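**Q** need coordinates for the following:
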Amino acid sequence: GAPPPPPARAGGWAGAGSPLLSPGEVRSKPMTVLQWEKLSMGKLAHTLWGDGGSDGGAKGAAGALEKLMEPGRAFEIDISALEGRFARPDPSARFRRAESDNSDRSTVGSADGGTPRARISLLEPKRSTSVGIVENKLRGALGGKPLRDAILEVDEALLTQDTLKMALSAVPTTAEQALLLAFQGEPSTLDRPEQLLRSLCGIPRLEGRILAMMFKAQLEPDMDELLQQVDSLKAACEAVQGSAELQALMQIVLHIGNALNAGTARGNAAGFRPSALLKLAEHKAADKKTTLLHYTVEVVQTNAPKVRRVTALLPTLAQASRVSLEELRAKSADLARGMDQVERELTALEEAAEKEEERREALHREAMEAWSAAKEQRDEARRRHREGRAAARASEGGGGGGGGGG
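**A** The predicted structure follows:
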């Protein structure tokens, strides 16, 4: 076949524009391929490779690189140096590395030193032990106030987030409620864990109440944290989109990657996914010491030193890098579920209040009816009493008249 192009002519492109190589171009020796996810020309819209760059123009990252190039200088890559540093090793010269780390490692497990309680109780021993620990902590946290009273009174001063978490773990199950309520003896004879759970059995919607209070206690700090994370991501996105230096750097990486991948399925990329940047530090040179990241820095220094100003982005990006989109979605979903829980609890309380009001009105009607009946009976008793007294007086008068005439 045709001999490879001489190193001098393969040194670069006439400018920092298109990174695409001629379809038939290959390297003079096998290269270690940069495993990126390349983008075709049809997928560049709304990306930094297309019209999503800092100036919104059609040149994108290529235009950003042109602006940062040294005046009068054309972008070049020393292909012979690239081949010398990143050529694939000769199979006959490969050596095996000792990998004794995995074989020598051992994990020492630690057994739980806790001893189960051997105490007679209505609960299972393991459950009794865990509830006993919670009960002891709750007594200290509540200052001796019964947990039942604190929940019914919604005592926010005592029911902190940690206290509510402990209370949630002490919510009796349906089976435990049946077991504890069936106990016919004196409640004071029960062990402390049983006494605690039994005292909670009569609280309507106990778990829902605790969850609603937990949500309310944590809502403000959770919302503040969520908004701070969203602001960090927004600031980072705006900084990335507006950074000509970052886009120029991406264009340089694109040039280097296409030069490295020439003649392979991953070559001639019009763009690449940002995840490829992580591979630069992993892509070792032939000396096993330097990487493609080191080489990229050298190319930047030679062609466009101004690109080094990209480090000004680091503080903003470092803060945003600690934010996980998955965690943001999960927190948003948790907030939505918490709001639903509070709404359900408020609805239940309103319905209970309405039922209580109806019950009170019914009791009031019954009391009024009973009072009316009592008044009638009283009036009837008074009437009869008056009639009786009148009859008695009349009887006394009639008897006296008869005696006087005798």
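**Q** going forward, measure contacts and count neighbours with C-alpha atoms only.
**A** Will do.
**Q** which parts of stretch 121-141 are buried?
**A** The neighbour-count criterion (16 or more other CA atoms under 10 Å) identifies 123, 128-129, 131-132, 134-135, 138, 141 as the buried residues of stretch 121-141.
**Q** residues touching Thr160, list them.
**A** Applying CA atoms under 8 Å, 6 or more residues apart in numbering, we find Thr160 in contact with 214, 217.
**Q** I'd like the distance between it and Leu179.
**A** Distance of Thr160 to Leu179, computed by CA to CA, to the nearest Å: 30 Å.
**Q** wait, Leu211 touches Gln341, no?
**A** Yes - between Leu211 and Gln341 a contact is recorded at 7.3 Å, counting by CA atoms under 8 Å.
**Q** strands of the stretch 151-300 of the chain, start to end?
**A** Applying DSSP state E, counting those that start in this stretch to the stretch 151-300 of the chain gives strands spanning 271-272.
**Q** alongside the first, I'd like the structure of this one:
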Amino acid sequence: MSLLSRFFYKRPPDGLLEFIDRIYVFDSCFSTEVLPQGMYPVYLNEILTELHEENVESSFLAINFRDGDKRSQFADILREYNIPVIDYPRHFEGCPVLPLSLIQHFLRVCEHWLSSGDNKNIILLHCERGSWPLLAFLLSCLLIYKKLHGAEHKTLDIIYREAPKGFLQLFSALNPMPSQLRYMQYVARRNISPEWPPMERALSLDCLILRAIPCFDSDNGCRPLVRIFGRNLLGKNGSMTNMIFTMPKKKSLRHYRQEDCDVIKIDIQCLVQGDIVLECVHLDLDPAKEVMMFRIMFNTAFIRSNVLMLNSDDVDILWGSKERYPKNFRAEVLFCEIGGMSPTRAPTATLNGDMKGGLPIEAFSAVQELFNGVDWIESSDDAAYWLLKEFSANSLQEKFQKLILNDMKELSKMQAKVGLQMPLMSPLDSDEEKYSVASDSVCSADHEKIQHGGNSSDSENIDRDFTTEDSESSATLSINSSSPPHQPQPHPPPHGAPSSLLDSSVPSTGTSGSQTKTKPPQELPSNRLPFSAPAPPPPPPPPPPSGSKHAVSSAPPPPPPPPRISSQSNPPKKASLKPLHWVKVTRAMQGSLWADAQKQGNQARAPDIDLSELESLFSTASVTSASEKGATKRGSAISKPEIIHLVDMRRANNCEIMLTKIKMPLPDMISAILSLDTSVLDNDQVENLIKFCPTKEEIEMLKGYNGNKEMLGKCEQFFLELMKVPRVEAKLRVFAFRITFSTQVNDLRTNLTTINDATKEVKESLKLRQIMQTILTLGNALNQGTARGSAVGFRLDSLLKLSDTRARNNKMTLMHYLCKLLAEKMPELLDFDKDLIHLEAASKIQLKLLAEEMQAINKGLQKVEQELAASENDGEISIGFRKALKSFLDAAEAEVRSLISLYAEVGRNADSLAQYFGEDPARCPFEQGKF
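**A** Okay, here's the model as predicted:
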């Protein structure tokens, strides 16, 4: 209320509270006290007299919420003042929500009365004791209808706070807000369709599925009993509301426990239309004692996808009973079109001892000898999985041991071979060959460390020195390949690597002292040096060059060498080069390019590389003079305009990187979002846009910026463009759902069809039936004369015992014997898997995950509907968006309705599959029925 309106505000008479302009509520509606007999007429007369005196030119309309059909005292008193009274019921089948037709009537009466009479008419709202929850609900609906508030939950909470604390709990045993919010959303979506409320659909309420069992007794379970209230479409008076479905109230009502199952499915098959109240109560062992589990009120006109998926926050439950429901509790109400109602089910045929097709018991005389005295192993593990694990573990272990033995033998041979021939190496070998020997020595040291386990400190020192020096000198080796080779020492040790060879292959700068102190490995095996016969004695060595003296001894450095070998001496600091991120090969495989290059020697030598040119091209930083750097800095400071960043730099940089991947002007991007154009933006791009929607703090910061907006960074410019679209993040989420909807629906439909096909194949396979009968006869033969014998069937988990039961010699299991028996006497059954084409694909599908996908699709459609209703107030910017979204919503609802019908059919077939094997569908989920 503005300051001017507060100045001219006229306080209502005592006993009235003004909720909306010219809509007054009697304060007796908020009181828990009951006026004494005879005081109530006095209370009303005082209020009405004062009201008439202050509003002489106004007309009055009173609306009363009462219980029963008798005329109330309130209506009799107001009739004396010529004030018309409209009576509404205080609840609908115990729920403080009116049917949608009465809600529409209330809203339009209020709108018409307030708009007529030169905007001076007044409405008086009154509720009798216990009707406050309904009055609060209708006031909230009126605020939503007149667009005075937008958020349903917040609006309802504001109205309830006007009453004393605990006032709602006093008049309602259940929390009615979830059902009230559902109907408020119906009111908020009145602009989606041309007619509101939409036409009420006649549907068949197929079943109720509860996922995650609520706890309502000492056994952590419940005995649910379902009742449904609504119009009886098959009765004589279809407009009357009464109970149209209830489960029989018997002591034998099924009890579900959390440890036994996690899904409850209750078949209903009831025709419903219009406003429906569904109650689920827990029936104690005493049939007269009931505890309300939850209540749902809904209207079939808004069941767009033939499913209601609700969690514990979406159903009316007892106050303070939230802990009774697991966190993943979900109630699914499945519908189908009346034409698609499933017929009354015939009893499912089960597998039992009366069915023929197996072998006679005389065929199992041999099995009694093999398995005599062998008990069934009580194990719940998957025997097939255990057996596979054992096989794989044994085979891997054997392969690993063979590999290690072969490597050890090869290594010992190579060590002996290299030990004999290493002293006879030719001094004319190229540097690449010498480098390969050095690198092999490192690998051999590792092998020795693994093989012998000793000399760990020496091996570690050798590995550390060779590894560090190798990385520092790899470039030098390739450049100095054409320089004269260094000569070995005159008398090398018989089983050691020549020290000069190691020094020349791993040159270092300033580390020669530490290098000479490090002991080389005692043996130098290598499988890359092609030694076929001892080499001839080397020629007399030429005098060593000055570079080698410097590399071996610690004498003062000689005069500067030629440029080609200048890297042997201490070079000046050079520019660091950009690294080449390759995967280095340390041992050349026999027959490979690198091994052949080592054999060919000088023939395959790489060309000389100009280091100066390499540094100028691939240095990490450009080499420029100080004057050039200063001029560049001064020029950039003058010419480059300063960019203003308001957003956190890290977030701004990530946002700019994201924008570079989209590669389109910002206005075109916004246009594609508002038109839901999937050909311009894909799902990954839309998801990235959602991540970089501006937060509330960033929006306030950008709104408070008064400078030149063209000087802002790209991220800030992007945020400003998004801020032009109302609720841009919600629109982007709707867009993302629009992109992925077809894929989600197609994948879900494919999985549901696969499960349907698999269940039909299992039930129709005659070969599988004969095999099961054979197993039954085999088990009775083993258990003959015991309490386990004379069975008419067996549980599915007993199939795992076939692999656990072993013969006396432990060489054969009962599964092996069954396969042997079938191969000898009934070989035509061995290809029974050809009858079960879809079983393997169905075994990878879980119905629980499909239910979650179904819920995600349904929730996505709800978000689409909410955004479509909210965009009515956006103005011209959302005209194209509303048109595209409305077209998508119409097509998506038809898709989801057919998908829900298929989903319900799959649930029925999965239950019938469990019944086919004599199992309880609640205790034997579909996944167990797939073997």
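**Q** TM-score them against each other, please.
**A** TM-score for the superposed chains, counting by TM-score structural alignment, normalised by the length of structure 1: 0.54, backed by 273 aligned residues with a CA RMSD of 4.4 Å.
**Q** picking up where we left off before, could I get the buried residues of stretch 121-141 of structure 1 as JSON lines with distance to Gly242 of structure 1?
**A** Compiled in JSON lines, these are given as follows (distance: CA to CA, whole Å):
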{"residue": "Leu123", "distance to Gly242 of structure 1": "64"}
{"residue": "Ser128", "distance to Gly242 of structure 1": "61"}
{"residue": "Thr129", "distance to Gly242 of structure 1": "59"}
{"residue": "Val131", "distance to Gly242 of structure 1": "57"}
{"residue": "Gly132", "distance to Gly242 of structure 1": "59"}
{"residue": "Val134", "distance to Gly242 of structure 1": "54"}
{"residue": "Glu135", "distance to Gly242 of structure 1": "57"}
{"residue": "Leu138", "distance to Gly242 of structure 1": "54"}
{"residue": "Ala141", "distance to Gly242 of structure 1": "52"}
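**Q** out of those residues, which are inside helices?
**A** 128-129, 131-132, 134-135, 138, 141 (DSSP state H).
**Q** ok, the counterpart of Lys661 of structure 2 in structure 1 to Ala392 of structure 1 distance?
**A** Alignment note (TM-score structural alignment): Lys661 of structure 2 maps to Lys137 of structure 1. In this view, Lys137 of structure 1 and Ala392 of structure 1 are 78 Å apart by CA to CA.
**Q** next, the buried residues of the one helix or strand Asn461 of structure 2 maps to.
**A** Counting by DSSP states H and E, the element that carries Asn461 of structure 2 is helix 456-479. Residues of helix 456-479 of structure 2 classed as buried by neighbour count (16+ other CA under 10 Å): 458-459, 462-463, 466, 469-470, 476-479.
**Q** likewise for stretch 345-353 of structure 1?
**A** In stretch 345-353 of structure 1, counting by 16+ other CA under 10 Å, buried: Glu345.
**Q** again, but for stretch 727-738 of structure 2
**A** 728-729, 731-738.
**Q** out of those, which one sits closest to Asn783 of structure 2?
**A** Set against Asn783 of structure 2, the nearest of the buried residues of stretch 727-738 of structure 2 by CA to CA is Phe737 (58.5 Å).
**Q** look up how far Ala730 of structure 2 lies from the closest residue in space to that closest one that isn't next to it in sequence.
**A** Using CA to CA, 6 or more residues apart in numbering and skipping residues adjacent in sequence, the residue nearest Phe737 of structure 2 is Gly860, 6.6 Å away. Using CA to CA, Gly860 of structure 2 is found at 11 Å from Ala730 of structure 2.
**Q** and which of the buried residues of stretch 727-738 of structure 2 is nearest Glu432 of structure 2?
**A** Ala736 (58.3 Å).
**Q** show me what contacts that closest one?
**A** 683, 686-687.
**Q** in PyMOL, how would I select just the buried ones from those residues?
**A** Buried members of the contacts of Ala736 of structure 2, defined by 16+ other CA under 10 Å, are picked up in PyMOL with:
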select buried, resi 686
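**Q** any idea which of the contacts of Ala736 of structure 2 is closest to Gly880 of structure 2?
**A** Using CA to CA, the contacts of Ala736 of structure 2 come closest to Gly880 of structure 2 at Val686, 18.4 Å.
**Q** translate Asp224 of structure 1 into the numbering of structure 2.
**A** By TM-score structural alignment, Asp224 of structure 1 lines up with Asn746.
**Q** what's the distance between that match and Ala894 of structure 2?
**A** Separation of Asn746 of structure 2 from Ala894 of structure 2 (CA to CA): 14 Å.
**Q** again with Ile479 of structure 2
**A** From Ile479 of structure 2 to Ala894 of structure 2 the distance is 73 Å (CA to CA).
**Q** ditto for Leu61 of structure 2
**A** Leu61 of structure 2 is 44 Å from Ala894 of structure 2, by CA to CA.
**Q** comparing the two, which shows the higher neighbour count?
**A** Each of Leu61 of structure 2 and Ala894 has its neighbours counted (other CA atoms under 10 Å); Leu61 has more, 20 against 13.
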